[in-house]
Structure formats: structure tokens, C-alpha cells
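Participant: just coords:
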């Protein structure tokens, strides 16, 4: 399993994100993923720069690591034709190191354009049409498209990379696996469910990247780590069905007012001990994931974490994962 680093736009500004990207590459991470938000989950996180602008800078600050959006919603804030253009440009700038990760989105980020927030089944319809449009533009030539939700009129990407941009889609259950595996090159999920990998592999002959994500909060002081994880990541406890519906940071604050530090510490590895991180990663490779991106919680706490990752954590994860 390849080990990645998350450039979390909700907890760091653009300059720091680019600096962290270069540091993570030097530390030895295999790939880097970047969230694409308009809002942070909670006010305490305090950031949300434009992911695509930052990605452009990251392509020039790094040389080796694979890059991915984790994830972009190509249906409301962005029209899928614009996402295709952005992805092709990043692929060219990065020297063919980019994968376009897409998902159905959250109310938190998409409501800002004033189109309301549709139910889950409509969001999946939107995403399926968007992926078809993006893939059609990656084919080259002019594209006309008339779907239930989107229209494209004589669109064309004038700067296409030699290597087609892979498309990865976020899934959560059997229905979304069946819907998107035929349309995508790779799978994204945040829970280590073996049935997701099995279902995806059945439609890809087992030869497809499957990317997971694991939040951690490393700190030399465990109590400080638990406090920080609770402060900035208690939103995680709501589950994605809830998280997708809430409209802004105040709603996440209210929804998680009864989540305790103990609740967060039970779900997220916190503190200086690396064994809990390795233990939390194991279910992903046991489930069949090929890639796992770590999230170090706390925008101001990346340098120490990356040093520990280079010296101790990455070797421990690779040894445990058989690399």
C-alpha cells in the first residue's frame, strides 16, 4: 500500500500548503491529496483557500509525488467542463502526476452558489453526468452533451496532456460502487470496508487503485493531541450522511456539541505513540486498499509530524504493510 499525505485546505493557508507539499515529498510520502472546500468544517480550523490555485503551485514545488484532489465536486460550484479544463492543466503542469478525484459534494461547500442542495439520489445523477462530460472532454475533440441536469455546447480542451488524467470517484456503499466503477479509473473511500474493494475489483478485474484516508493527530504530548483533535476534527464523528447535509461551520459546531474528547480519542490515533497509527492503517490494506492518505490534524503542527514520518512512521507502515 502506498502511503500519502493530505494537504488539508481547511487547516492551512495557501503558502503553508505549498511548503508542506514540498516537505512531505522530501519526507518520502508516495502521493499527496488535497481537499477542495469553500468553507472549513469548523471555525477553529480557520482556512479554505482555492484548491486549484494551490495545486498549480504544488506542481512546481514538487517533482516526484503523485497528486490528487480529494475530492472535487464537479456539479455545482464548478461546471464539469471547467473541472475538465482545470484537471488537464494540472496534469500538464505536474508532468502527468495528477489524478482527478471527484465526489457528490457537501452542502457546506456547494450551497454558496445559491442553487439549493438536492437530495442524495439527485446528487448521484449529477455526478454521473459530470463524470461522463469530463471523460468525453478528455477524449479530445468537440463535445456536445444534453443530459437531465447538464448541457455542454461545443466544448473542447485545447491543452490536453499526453497521458490522460485518471478519474477517481468517492463511494460509500454497493449502490455507488455499481454506479461509478464503470465510469472511473480508481476508487476513493474513507472507511476500510472490504466489500467496497471487492465490488470495485469485480468491475475492474482487480487492477484499479483504491484510495483511503486516515486522520491522525501526532504530538509529543498526548493530552495536547487529544485536545487539538477534538477542537478541529470533532465534525468527523457525525458520519458522512450527516456531514453532507449541514450548511456551514456553525451547524457542525452545534451538531457536535456533545462529542467529547474521549469520543474523538477513541476514533483517531492521538499522541506520540506510532503503534496506534499503524494499527488504524491495517484495516485498509487488509480490506484491499492500494493507497492510504494520512491527515495530520492541526495546520501548525506539520513540521514535527513530517520529521517523525520520515524517520519512524513511514518505515513502520511499510514494514507492517509488507513493503
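Facilitator: Okay, I see it. Worth saying up front: this structure is predicted, and the values here are computed from it rather than measured. Numbers count the residues shown, from 1 in each chain.

Participant: all contacts plus neighbour counts: C-alpha atoms, from now on.
Facilitator: Will do.

Participant: now the helices for the chain?
Facilitator: 14-27, 51-61, 80-94, 107-110, 120-138, 174-180, 194-204, 222-233, 240-243, 249-255, 261-267, 275-287, 302-308, 314-320 (DSSP state H).

Participant: the fifth one - contacts with which helices or strands?
Facilitator: Yep, that's helix 120-138 we're talking about. helix 80-94, strand 143-146 (3 or more CA pairs under 8 Å, 6 or more residues apart in numbering; DSSP states H and E).

Participant: before we move on, back to that, most tightly packed of the helices of the chain?
Facilitator: helix 80-94 (a mean of 22; mean count of other CA atoms under 10 Å).

Participant: and the comparison structure, right after this:
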């Protein structure tokens, strides 16, 4: 079964306007809605960075069936894992079966300014994430948790408002090591579209499969989620121009990973030509052609497609996509 989701652009819109878009997504027939958990946005001018957990609570209260979650949160620096477990325990208790915790190893743009911490190498970030997952699941399933890890500790900790069922943890990965962990320890896997095809076919998906095999137990409901960067409009030039708002996505990992200042991120993105800004996006005004391009990802095995539109008029995108593209996707892929 194909799941169609909406990516709420937290870095682009004020929280109240973004909430309207999330509500409209449910009305337009989307199945899920995910929001980034950024302390700082990708750009300084007109940027936004609402607190994702407060926003998810508001979205849950204003919708009835929309599945919602973070894409992605880093439960290891700004937050102690026990606080993340408490927050998602509350969300899971309030909105049972509708909440997903999407996590990643983090970026300096979010973690350094808010903590003043020295940004560690990947090895430590990955180790912290694994330990956080272990601790959070213990807190959701056990009564009194005394935990002594390398990075985190608790002393007879209890989550009093537990979710009715274990909150699914989806792991975002851009490389082989974390992809394998996502399969072995996660309930789902998250990545983004627009990369070289061999990254999905030779690195990410094979390692997710290897991790699932290593888990030693079947996961029939395992979700392979991908954020689809789509700029769709009936006006092709408008769809192309809309990608300027998210030019930062076209920066390479090497160009942006160590950037900790949104003003500097904005400067780097603004320097990119339109052709490069649009390179990470499927730009189209033809629903049939767009569905064909999206279908290449479905054929790879992705079953949860979360669509991120770059333009300022998100209501227009949700309406047009819901009317012209989503029905084609469902008819073709189930």
C-alpha cells in the first residue's frame, strides 16, 4: 500500500500558517505529515524554526487521521533522550497510532548554536544515536529505568504517560552504515530523493535489506520512506522559479555539513544558479510525466512518499497535487 505524505516546510513558514497547511493536507487526501526539527533554518532572512513537538501537538488536535512525525530529530545533543521519550510518550498517548519519531545523527547548524558544544565526528554522533534509541525504548516499555551508557544516564526514571503502543522509530540514513542500522534496529527508513541512482540501488536499500535480515525477526510493516522533492504547478516556469526558495538543498554535504550560521548557509545558497537550485527537484507541469518519474522510486521499493514543495504558495501546491497527481499515483501503485 502506497502512503502519500506532505512535508511541512518549517524553515519557510510561520508556525500558524504551517499548521493551516498541515490541516489542508489531510483535507486534500494526504495520509501523513512530517516536520523537520531545526533549531535554526537554512537561511537567515525570512527563515523560521518552530519547535516541532509543540507544532505536532497542535496538528494532532486539529486533525483526525493524519499520521505525523519528525523528519528528522536529533535526540542526542539539544535533547536528552529521556526528554524525547517523554515528549513522544505524550504525543503517542494523545494520538495513538498516529505518531512517528524520525531521527538522524544531526547537523552542526542545529546543535552547535543552541548548546555551544564542539561538533563531534560521525563515529560519536552515530554511537549517541544508537544509545538514545536503546534508552527511549526502555523508557517506553519499562517502569523504572536506571541506565548507565557511555553518553546518557538515568536514575530510576519513569515515563508516566506512555504511548498506547510503542512509538515507531524511523532512522534517516545517507550512507551504508546507518542504512544497515535502520534496517536492523529501526521501524522504518528515511532518505531523500534527487541523489545519484546508485546511492539507492547499491548503497542504501541493499544495506537496509541486510539490516532487516540481521534483525533476526520479521518486520512486515517496515516502512521505506523517502522525501520527494517535487515542484509541481500547472505553470512550468513558476514551478522552476519556486525552487530558488530551497537552493540550500543543492549544496553538497561537504559544502554545508560544517556550516553553523544560517546567514552563511543563505549566502552559499544564493550564489547558486537556478539550474543548480532546481537540480534536486522534480520540476513539472505534467501529472502523467511526474508520476512516471516518481514511479522510479516506487519501483525501487519505497512505499511512503513524503512530498516537499519549495514554493511560497503551499495551499496551491496541496490543492493541485491532490487533484492532479495523487489520484494517478494511487491508481497506478495502489
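Facilitator: Received, thanks. All figures in this text were calculated on a predicted structure; none of them were measured in a lab.

Participant: ok, back up a step: relative to residue 194 of the first structure, which of the helices and strands packed on helix 120-138 of the first structure is closest?
Facilitator: Shortest distance between residue 194 of the first structure and those, using CA to CA, is found for helix 80-94: 29.6 Å.

Participant: residue contacts, the closest residue in space to residue 38 of the first structure that isn't next to it in sequence?
Facilitator: Distance criterion CA to CA, 6 or more residues apart in numbering; nearest residue to residue 38 of the first structure, sequence neighbours excluded, is residue 109 at 5.0 Å. Residues in contact with residue 109 of the first structure, defined by CA atoms under 8 Å, 6 or more residues apart in numbering, are 37-39, 77, 247.

Participant: of these, which is the nearest to residue 202 of the first structure?
Facilitator: Nearest to residue 202 of the first structure among these, with distances taken as CA to CA, is residue 37, at 32.1 Å.

Participant: that closest one contacts residue 9, doesn't it?
Facilitator: Yes: using CA atoms under 8 Å, residue 37 of the first structure is in contact with residue 9, at 7.0 Å.

Participant: now for those two: what residues contact both?
Facilitator: Common neighbours of residue 37 of the first structure and residue 9 (CA under 8 Å, 6+ apart) are 48-49, 51.

Participant: buried ones in stretch 148-168 of the second structure?
Facilitator: Using 16 or more other CA atoms under 10 Å as the test for burial, stretch 148-168 of the second structure gives 153-154, 158-159, 161-164, 166-168.

Participant: so where's the longest strand in the second structure?
Facilitator: strand 223-232 (DSSP state E).

Participant: helices or strands up against that strand?
Facilitator: By 3+ CA pairs under 8 Å, 6+ apart, strand 223-232 of the second structure packs against strand 188-192, helix 236-242, strand 282-284, strand 304-308.

Participant: switch the cut-off to 6 Å
Facilitator: Contacts defined by 3 or more CA pairs under 6 Å, 6 or more residues apart in numbering; DSSP states H and E place strand 223-232 of the second structure against strand 188-192, strand 282-284, strand 304-308.

Participant: now render those as CSV, adding distance to residue 295 of the second structure and mean neighbour count.
Facilitator: Formatted as CSV, these follow (distance: least, CA to CA, whole Å; neighbours: other CA atoms under 10 Å):
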stretch, distance to residue 295 of the second structure, mean neighbour count
strand 188-192, 15, 23
strand 282-284, 12, 22
strand 304-308, 11, 24
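
Participant: distance to residue 177 of the second structure added to the ones you listed, as JSON lines?
Facilitator: Shown next, in JSON lines, are these (distance: least, CA to CA, whole Å):
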{"stretch": "strand 188-192", "distance to residue 177 of the second structure": "13"}
{"stretch": "strand 282-284", "distance to residue 177 of the second structure": "28"}
{"stretch": "strand 304-308", "distance to residue 177 of the second structure": "22"}
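
Participant: can you tell me how far the residue nearest to residue 42 of the first structure when sequence neighbours are not counted sits from residue 43 of the first structure?
Facilitator: Excluding its sequence neighbours, the residue lying closest to residue 42 of the first structure (CA to CA, 6+ apart) is residue 249, at 4.6 Å. Note on residue 249 of the first structure: its distance to residue 43 of the first structure, by CA to CA, to the nearest Å, is 6 Å.

Participant: next: residue 243 of the first structure.
Facilitator: Where residue 43 of the first structure is concerned, residue 243 of the first structure sits at a distance of 15 Å (CA to CA).

Participant: swap in residue 222 of the first structure?
Facilitator: 23 Å.

Participant: residue 288 of the first structure: what's its closest spatial neighbour, skipping adjacent residues?
Facilitator: That would be residue 197: by CA to CA, 6+ apart, it lies 5.8 Å from residue 288 of the first structure.

Participant: can you tell me what that neighbour aligns to in the second structure?
Facilitator: Using TM-score structural alignment, the partner of residue 197 of the first structure in the second structure is residue 205.

Participant: again, but for residue 116 of the first structure
Facilitator: For residue 116 of the first structure, the residue aligned by TM-score structural alignment is residue 118.

Participant: so how many other residues sit close to the nearest residue to its match once chain neighbours are set aside?
Facilitator: Spatial nearest neighbour of residue 118 of the second structure, chain neighbours left out: residue 112 (6.8 Å); criterion: CA to CA, 6+ apart. Residue 112 of the second structure has 19 neighbouring residues, counting by other CA atoms under 10 Å.

Participant: the residue most central in space within the second structure and residue 191 of the second structure, how far apart?
Facilitator: Geometric centre of the second structure, nearest residue: residue 71, 2.0 Å, by CA atoms, centre = their mean. Remark: distance between residue 71 of the second structure and residue 191 of the second structure (CA to CA) = 10 Å.

Participant: just residue 292 of the second structure next, same as before
Facilitator: 20 Å.

Participant: got it, and residue 252 of the second structure?
Facilitator: Taking CA to CA, one finds residue 252 of the second structure at 15 Å from residue 191 of the second structure.

Participant: now do residue 324 of the second structure
Facilitator: Residue 324 of the second structure is 25 Å from residue 191 of the second structure, by CA to CA.

Participant: just give the nearest non-adjacent residue to the counterpart of residue 235 of the first structure in the second structure, would you?
Facilitator: By TM-score structural alignment, residue 235 of the first structure lines up with residue 248 in the second structure. Using CA to CA, 6+ apart and skipping residues adjacent in sequence, the residue nearest residue 248 of the second structure is residue 269, 4.7 Å away.

Participant: which residue lines up with that neighbour in the first structure?
Facilitator: Per TM-score structural alignment, residue 269 of the second structure is aligned with residue 256.

Participant: residues near that match, how many?
Facilitator: With other CA under 10 Å as criterion, residue 256 of the first structure counts 17.

Participant: cool, residue 76 of the first structure as well?
Facilitator: 21.
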